[in-house]
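Chemist: From the sequence below, what's the structure:
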Amino acid sequence: MTTRRLSLLVLSFSLLAGLVAASPKLQVVEDADTLTVTRGETTVLAYRKTPLPLPEGVDPVFARTGYIHPLVTPAGGVVTSVYAPDHYHHLGLWHAWVKTHHRGRALDFWNIGGKTAGIRHAAVRETWADATSAGFAVELEHYACKAGTAEVGEIILREVLRVTVREADGVYLVDYDTVTTNVSSAPLELEAYRYGGPLAYRGPMDWDAQNSRYLTSEGLGRADGHATRARWVEMAGPVATPAGRGGVVVMGHPDNRDAPQRVRIWDDGRVFFNYVPAQENAFAINPGATVSWRYRVVVFDGELSVERIEACWDAYTAVEDSAPSH
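Modeler: Okay, the predicted model is just below:
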């Protein structure tokens, strides 16, 4: 075993030990609008059961539910945004398919301004908080719009999203795991396309080419990272904390379809990211079929070294079944 590998394993087990000693103050607070994971009085993240108010003059079709915003660093820096003027449908930490076909109709669950399809929060399944974690399971519905309107028509996919938050050595570990079933009587066909899929992220609107960065597990960045495969992708920029900087590392579990999945990265200065399992090859979700996706988001202040990120990766993948047991 190489010295570097041994060092990474030691750091990995240190992170796992940190999970055992994680603060018991993580909890879930539910109200009519949100499920909020807190640490004491501080927000870690909020899941939207009802829409956030739209900017004035924006089409009400963009008032979606079933996404996470804000996502907050341990020191209190917000690292997501919603309703960016360039893409009103970008919603913090969320997911949706783009180029799909169902019963002969072209449906786009992502670009909801087209009013062909959408996603909505349907129900809270459970919440939990224990000595090492806090989280929730919610049900979402992916639906076709009634022809010519934005009204909800046929439910095609029914999904359970489980979000689990832990603390480990000064970072938050946010597991974003979905189990999706085609509850219709027709296949949902997914075209090969450059974006769309089980996890997407939009960074703060003030992150730009001068003050932010991307880094993939393969050492690529803003200029050359798009459409490449990556075990993890780091995105960082300025936040309003004493450190002045923070960010996220998004990790795709090796058990996911097409892992390590191809990624969507913008090269124009803004920070947007998407794991895209259909970027290269089309596939279908047949009636009654279930697909599962697992991701981890490491939320941090300051800077994370590549060695530390790799240790987080090893901790994520070291346990045979690291999915939440709740």
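
Chemist: use CA for all of it now, contacts and neighbours both
Modeler: OK.

Chemist: for Phe136, what are its contacts?
Modeler: Phe136 is in contact with 28, 35, 124-128, 162-164, counting by CA atoms under 8 Å, 6 or more residues apart in numbering.

Chemist: Kindly report the same for Thr100.
Modeler: Contact analysis of Thr100 by CA under 8 Å, 6+ apart lists 106-108, 188-191.

Chemist: let's go with 6 Å and repeat that
Modeler: Residues in contact with Thr100 (CA atoms under 6 Å, 6 or more residues apart in numbering) are 106-107, 189-191.

Chemist: could you dump the contacts of Phe136 to TSV with neighbour count, distance to Gly135 and secondary structure?
Modeler: Formatted as TSV, the contacts of Phe136 follow (neighbours: other CA atoms under 10 Å; distance: CA to CA, whole Å; DSSP: H, G, I helix; E, B strand; the rest coil):
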residue	neighbour count	distance to Gly135	secondary structure
Val28	23	6	strand
Leu35	22	9	strand
Val124	16	11	strand
Arg125	12	11	strand
Glu126	12	9	strand
Thr127	20	6	strand
Trp128	15	5	strand
Arg162	22	7	strand
Val163	23	5	strand
Thr164	24	4	strand
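
Chemist: if I look at Tyr143, how far off is Thr100?
Modeler: 12 Å (CA to CA, to the nearest Å).

Chemist: quick one: Val233 and Gly247 touch, right?
Modeler: No. With contact defined as CA atoms under 6 Å, Val233 does not reach Gly247; the gap is 10.7 Å.

Chemist: okay, these two: which has more neighbours?
Modeler: Counted by other CA atoms under 10 Å, Val233 and Gly247 do not tie: Gly247 has more neighbours, with 30 against 27.

Chemist: Need the nearest residue in space to that one, chain neighbours excluded.
Modeler: Excluding the flanking residues, the one nearest Gly247 by CA to CA, 6 or more residues apart in numbering is Ala236, at 4.1 Å.

Chemist: for comparison, sequence B:
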Amino acid sequence: MKPTLLHAAVFAALVTTHSSAAEIQVEKVDSVLHFSSGGKTICDYQMEAGEVPAGVSAVFKHGAHLHPVYSPSGKLVTGNHPEDHRWHRGIWMAWTKTEFGDAHPDFWNQGKGDGKNKSSDQILAEVRFVKLQKSWGGADSGGFISQHLFLDHSHSPDQKVLNETWEVAVAQKDLDGTPANIIDLTSTQTCASDQPLKLPKYHYGGLGVRGNAAWNPVEAVTMLTSEGHDRVKGDSSKGKWVHIGGQVDGAPTGMAILIHPSNFRFPQPLRLNPKNPQLCLAPSQDGDWSIEPGKPYVSKYRILVFDGAPDAKWIEAQWAAYSNTK
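Modeler: Model prediction:
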């Protein structure tokens, strides 16, 4: 199926600026939407909750995320169900510290509890895949539009908190001499009732990214922000973009997350995890706020996945091009 006018405009801008766009194939296999080019996987969109690894509690089953994600040469850059945080899930959107009526649903730490292996005996809140509205592949790009639901299970019946739409466009292009896999993600969240979702000040929650397991322990991961900060100095700072990467199969690779200037509290606060290869774009760091009925909350990000060490000037140029898109 063909992309929306929004994504058509975005990719028209990319084609005008850059060249060498590859054909994108899309295939739906059970609950996975698989994107590839030239026989190499670009990324998978896990729709319904997928199976957990052997020995991991079923409470950690999760969907509504991107994983695995690969570089143009075929190097894996994301992680899923890591041993230290079974609820981390590739690239995802979720809120952590919240208030919804008299409840405090945590959509980030899905399945986390005080039991064995930090697992709960039930899922107290979740981000659930609802439906795939459309998907497409083509000569220049592929993508999909899907629906998610933020659910609070602490009440009976379950409380619908947020409806979310993901609009995702996938491409593989040569960007100023560097081959890159490009994932444009637009998340639109709206209240599912007449109650707001209040989001108190907190150090993480928002767009989450978990890196390859090869980048754990944390000394194996590198991070770089648009302000020139590393993982340590960049934590709790703000940025226009942030890169996470490390060695995979003996060579450097990684991904840069570009933040659109229309996003709430841009340049957005960053959570660069001090203990593992994970980061978050965390608007709640700047203080209390809320998602209100009748006021959609829109977040736009471009994920550039490429081989080699990060070049700050090149990433800045790509952010400048992205910042001019609608």
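
Chemist: Overlay them and tell me the TM-score.
Modeler: For this chain pair, the superposition-based TM-score is 0.87 by TM-score structural alignment, normalised by the length of structure 1; 300 aligned residues with a CA RMSD of 2.0 Å.

Chemist: rewinding a little: most neighbours of all the contacts of Thr100 of structure 1, which one?
Modeler: The residue in those with the most neighbours, by other CA under 10 Å, is Leu107 (26 neighbours).

Chemist: quick revisit: looking at structure 2, which of the contacts of Phe136 of structure 1 hold up?
Modeler: By both residues aligned by TM-score structural alignment, their matches' CA atoms under 8 Å, the contacts of Phe136 of structure 1 still in contact after alignment to structure 2 are 124-128, 162-164.

Chemist: Mind jotting down where the helices sit in structure 2?
Modeler: Ranges of helices within structure 2 are 5-17, 231-234, 312-323, based on DSSP state H.

Chemist: ok so, going back, just give me the closest of the contacts of Phe136 of structure 1 to Ala284 of structure 1.
Modeler: Of all those, Ala284 of structure 1 sits closest to Arg162, with 23.0 Å by CA to CA.

Chemist: doesn't Ser290 make contact with Lys198 of structure 2?
Modeler: Yes. With contact defined as CA under 6 Å, Lys198 of structure 2 counts as touching Ser290 (4.2 Å).

Chemist: Can you find the partner of Gly254 of structure 2 in structure 1?
Modeler: Structural alignment (TM-score structural alignment) places Gly254 of structure 2 against Gly247 in structure 1.

Chemist: whoops, I mixed them up, Gly211 of structure 2
Modeler: Checking TM-score structural alignment: Gly211 of structure 2 goes with Gly203.

Chemist: so its match sits right up against Thr80, yeah?
Modeler: Yes. Counting by CA under 6 Å, Gly203 of structure 1 does reach Thr80; the two are 4.6 Å apart.

Chemist: Neighbour count: these two, which is higher?
Modeler: Neighbours around Gly203 of structure 1 and Thr80, counted as other CA under 10 Å, are more numerous at Gly203. The numbers are 28 against 24.

Chemist: Quick one: residues contacting that one.
Modeler: 79-81, 271.

Chemist: Buried ones among the residues you listed?
Modeler: By neighbour count, with 16 or more other CA atoms under 10 Å, these hold 79-81, 271 as buried.

Chemist: Output these as a markdown table; include the columns distance to Pro51 of structure 1.
Modeler: Shown next, in a markdown table, are the buried ones among the contacts of Gly203 of structure 1 (distance: CA to CA, whole Å):
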| residue | distance to Pro51 of structure 1 |
| --- | --- |
| Val79 | 19 |
| Thr80 | 16 |
| Ser81 | 14 |
| Val271 | 23 |
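
Chemist: Nearest to Ala259 of structure 1, out of those: which one, please.
Modeler: Closest approach to Ala259 of structure 1 among the buried ones among the contacts of Gly203 of structure 1 (CA to CA): Val271, at 22.5 Å.

Chemist: quick one: contacts for the alignment partner in structure 2 of the closest one?
Modeler: Under the alignment (TM-score structural alignment), Val271 of structure 1 maps onto Pro277 of structure 2. Listed by CA under 6 Å, 6+ apart, the contact partners of Pro277 of structure 2 are 211, 215, 218, 221.

Chemist: and the second one, how many neighbours does it have?
Modeler: A count of nearby residues for Trp215 of structure 2, using other CA under 10 Å, gives 23.

Chemist: hang on, isn't it packed against Ile244?
Modeler: No. Using CA under 6 Å as the test, Trp215 of structure 2 is too far from Ile244 to be in contact (9.6 Å).

Chemist: Overlap in contacts, those two.
Modeler: Counting by CA under 6 Å, 6+ apart, Trp215 of structure 2 and Ile244 have no common neighbour.
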